[in-house]
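> what follows is a predicted protein model with its sequence.
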Amino acid sequence: MKDDSPSNANIGKFQNRFVTADGQKRASVRLTHPETLWFNTGTLCNIECTHCYIDSSPTNDALVYISADEVSSYLDQIEERGWPIREIGFTGGEPFMNPEMIDMARAALERGYEVLILTNAMRPMMRKAMREGLLDLQHKFGGRLTLRISVDHYCADFHDEERGEGSFSKTLEGMKWLSDNGFRMAAAGRSLWGGTEEENRAGFAAFYAEYSFGIDAYDPGQTVLFPEMDESEEVPEITTACWGLLGKSPDEVMCASSRMVVKRKGAASPAVLACTLLPYSAEFEMGPTLRDAEADVHLNHPHCAKFCVLGGASCSA
């Protein structure tokens, strides 16, 4: 399991959730406009990436499969709490490893939500039962279902360097099937190999054009390019004064608009986390209910600073 504690470069920082190392008031974020509720379907994955932030693999079941009944209970809570949720997101691991993935997506779609599923589009998605289930969802709810495919790089060699030999061709096969059947697709790439954002987006644009994939490489919502989370780098702590200095509002940070539900191995019930990026950090576990998850989030982690406040990242479409 990945250790979410600060690296040596940040020793002395991120120790007190309320106060920074130099005694200033630490910035916090309120849940002002909940738009996306994420469900981690489990950390099991059919592959093991070199730089997976959640350490997903064929053997890591630290987060176990969440069930359709458990998802439905949180959908009930959304209505009870009056959260203005627009989107239900499913991430993993590989979501299509979870045998109830289709049922979970259907439960959200039947209630009128948009659904975003993050997948590598490989063998788990391409199993007959999953393809049949997806086709049924596409037929009934296609306008509200998006599958965001993990395409780390538009070149096969770089993609396979991260995900294993032959991964690119298998993902491409899944993308072709989705495209041929009219599914709405998005993609998620990485900045691991350098290049400017303009160069990377041009590369993805050429890749999409080659296969007639209807994905806009220049729309950050359709092609998400994630910065790398290098935990060895020193990052500043975010104080309340930083909002004005950066010209940024706490409402722009991901934890102002989203939460994630996980089920830990051995736990009696799921728990709600403040952040999709910190699944193993006890400090960011808020409690078992959405009511618990309405508490403020104190930005007491390097990822809060580098990835969200300074990097401006978002996991949502």
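Done, it's in. Numbers count the residues shown, from 1 in each chain.
> rest of the way, CA atoms for contacts and neighbours
Noted.
> with Asp251 as the reference, measure out to the closest residue to Ala105 other than its chain neighbours.
Spatial nearest neighbour of Ala105, chain neighbours left out: Val115 (6.8 Å); criterion: Cα to Cα, 6 or more residues apart in numbering. Taking Cα to Cα, to the nearest Å as the measure, Val115 falls 23 Å from Asp251.
> same drill for those two, tell me which one is more crowded.
Val115 (26 against 14; other Cα atoms under 10 Å).
> so what secondary structure elements neighbour the helix or strand hosting that one?
Counting by DSSP states H and E, the element that carries Val115 is strand 114-119. Applying 3 or more Cα pairs under 8 Å, 6 or more residues apart in numbering; DSSP states H and E, one finds that strand 114-119 contacts strand 87-91, helix 101-110, strand 145-150.
> okay, strands next: where are they in the stretch 201-317 of the chain?
223-226, 258-262, 271-273, 285-287, 297-298 (DSSP state E, counting those that start in this stretch).
> try this one next to it:
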Amino acid sequence: MKDVNGPEGLQKFSDPLRTARGETRAEVALTNPDTLWFNTGTLCNIECLSCYIESSPTNDALVYMTRAEVEDYLAQARSRGWSLREIGFTGGEPFMNPEIIGMTEASLLAGYEVLILTNAMQPMMRRRLRDGLVDLHTRFPGRLTLRVSLDHWSARHHDAERGTGSFERSLEGMRWLRDEGIAMTVAGRTVWGESEAEARAGYDALYRAEGFAIDALNPGRTVLFPEMDETVDVPEITTACWGILHKSPDSVMCASSRMVVKRKGAATPTVVSCTLLPYERDFELGRTLAEAERPVRLNHPHCAKFCVLGGASCSA
């Protein structure tokens, strides 16, 4: 796992089968399909400085998913015998999609838990969306969770990433969720030069001040993501790394999840390996869940830094 280029100057992450040093690249089989993600579209009400998916008010590279398309993949999951626990919706901002309530309802009716990633700002706070969320929370108690993107526990750092006033607008949405009793968690980032303990202490103080029923110490309830910078030099993951790192391939996100996206101009959605690589054609697995059951070769810096070495997961 030495961090060097190959003897013939080969570039890292350029060959799906071999690393730059000529070693066998690690791959991960789908062994426990636990979460099926849907990207609801890349349109967002804001534009963050370092959004890995480049969501914005104008980016429609991934277009809106529909309820009918979600229902089709839920049926495929049942027919394939996938033991799914959770359906996740991400974006963009999912509440920009006009069918988000319908897609969520379909997933809940199918018996799954639902996780929606949101900034909890104006799109979520429209009357129709609030009424829809309250209705679903009432009909399916305990099975709907919203994960709010709160990059830092302070307005200063959060607003530097997402725009002046965005911290307070997200808190307004979180206060509404609190008052309605709708479960929420938080996704933050670890790029502010503070230790994890310091970050969690800051979130804990915020939650206590606001009366948010969120556990700051639980990594599944307050998720702290590392910086996703593809230019940072990271080691490639070989088959030998599992033993060196004392890590199982089953612990990596692509062993338990897939994501469905719909590209602009495409007639049908397609399935990709995970939420982190929606644009990478090498990680496109096919149009059906059956095709998407094949192993994923860890041929991207995110695979190494974020998943294998960072141990992160987008699921609840």
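The structure has been received and is ready for your questions. Computed from a predicted model, the values in this text were never measured in an experiment.
> fetch the TM-score of the aligned pair.
Here the TM-score for the pair of chains, by TM-score structural alignment, normalised by the length of the second structure, is 0.96; 308 aligned residues with a Cα RMSD of 0.9 Å.
> still on that earlier bit, a markdown table for the helices and strands packed on strand 114-119 of the first structure, including mean neighbour count?
Formatted as a markdown table, those follow (neighbours: other Cα atoms under 10 Å):
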| stretch | mean neighbour count |
| --- | --- |
| strand 87-91 | 24 |
| helix 101-110 | 20 |
| strand 145-150 | 22 |
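> doesn't Leu129 of the second structure lie inside a helix?
Yes. Checked against DSSP: H, G, I helix; E, B strand; the rest coil, Leu129 of the second structure lies within a helix.
> give the burial count for the residue lying closest to Pro236 of the first structure once chain neighbours are set aside, as a bare number.
Nearest residue to Pro236 of the first structure in three dimensions, chain neighbours excluded: Ala305, at 6.7 Å (Cα to Cα, 6+ apart). Burial of Ala305 of the first structure is recorded as 18 neighbouring residues (other Cα under 10 Å).
> with Gly12 of the first structure instead?
Count around Gly12 of the first structure with other Cα under 10 Å applied: 13.
> now swap in Gly41 of the second structure and tell me
27.
> could I get the buried residue list for the strand holding Val115 of the first structure?
Across strand 114-119 of the first structure, burial judged by 16 or more other Cα atoms under 10 Å covers Glu114, Val115, Leu116, Ile117, Leu118, Thr119.
> likewise for stretch 219-229 of the first structure?
Quick answer for stretch 219-229 of the first structure (16+ other Cα under 10 Å): Gly221, Gln222, Thr223, Val224, Leu225, Phe226, Met229.
> my read: the third one touches Glu197, true?
No. Here Thr223 of the first structure does not reach Glu197: they are 11.2 Å apart, not a contact under Cα atoms under 8 Å.
> tell me the residue in the first structure aligned with Ala77 of the second structure.
Under the alignment (TM-score structural alignment), Ala77 of the second structure pairs with Ile78 in the first structure.
> I'd assumed Ile85 was in contact with its match.
Yes. Judged on Cα under 8 Å, Ile78 of the first structure makes contact with Ile85 at a distance of 7.4 Å.
> now do the contacts for the nearest residue to Ala61 of the second structure once chain neighbours are set aside.
Leaving aside its sequence neighbours, Ala61 of the second structure sits nearest to Lys264 (Cα to Cα, 6+ apart; 5.3 Å). Lys264 of the second structure makes contacts with Asp60, Ala61, Leu62, Val63, as judged by Cα atoms under 8 Å, 6 or more residues apart in numbering.
> please tell me how far the last one sits from Met96 of the second structure.
Read it as Val63 of the second structure. 11 Å.
> anything in contact with each of these two?
Joint contacts of Val63 of the second structure and Met96 (Cα under 8 Å, 6+ apart) are Leu43.
> can you give me the buried ones in stretch 203-223 of the first structure?
Per 16+ other Cα under 10 Å, stretch 203-223 of the first structure contains these buried residues: 203-205, 207-208, 213-218, 221-223.
> element containing Asp157 of the first structure, please.
Per DSSP H and E: helix 156-163 holds Asp157 of the first structure.
> quick one: end-to-end length of stretch 111-123 of the second structure, please.
End-to-end distance (Cα to Cα), stretch 111-123 of the second structure: 26 Å.
> rewinding a little: okay if I get the helices and strands packed on strand 114-119 of the first structure as JSON lines plus distance to Ala21 of the first structure?
Output for those, formatted as JSON lines (distance: least, Cα to Cα, whole Å):
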{"stretch": "strand 87-91", "distance to Ala21 of the first structure": "34"}
{"stretch": "helix 101-110", "distance to Ala21 of the first structure": "43"}
{"stretch": "strand 145-150", "distance to Ala21 of the first structure": "37"}
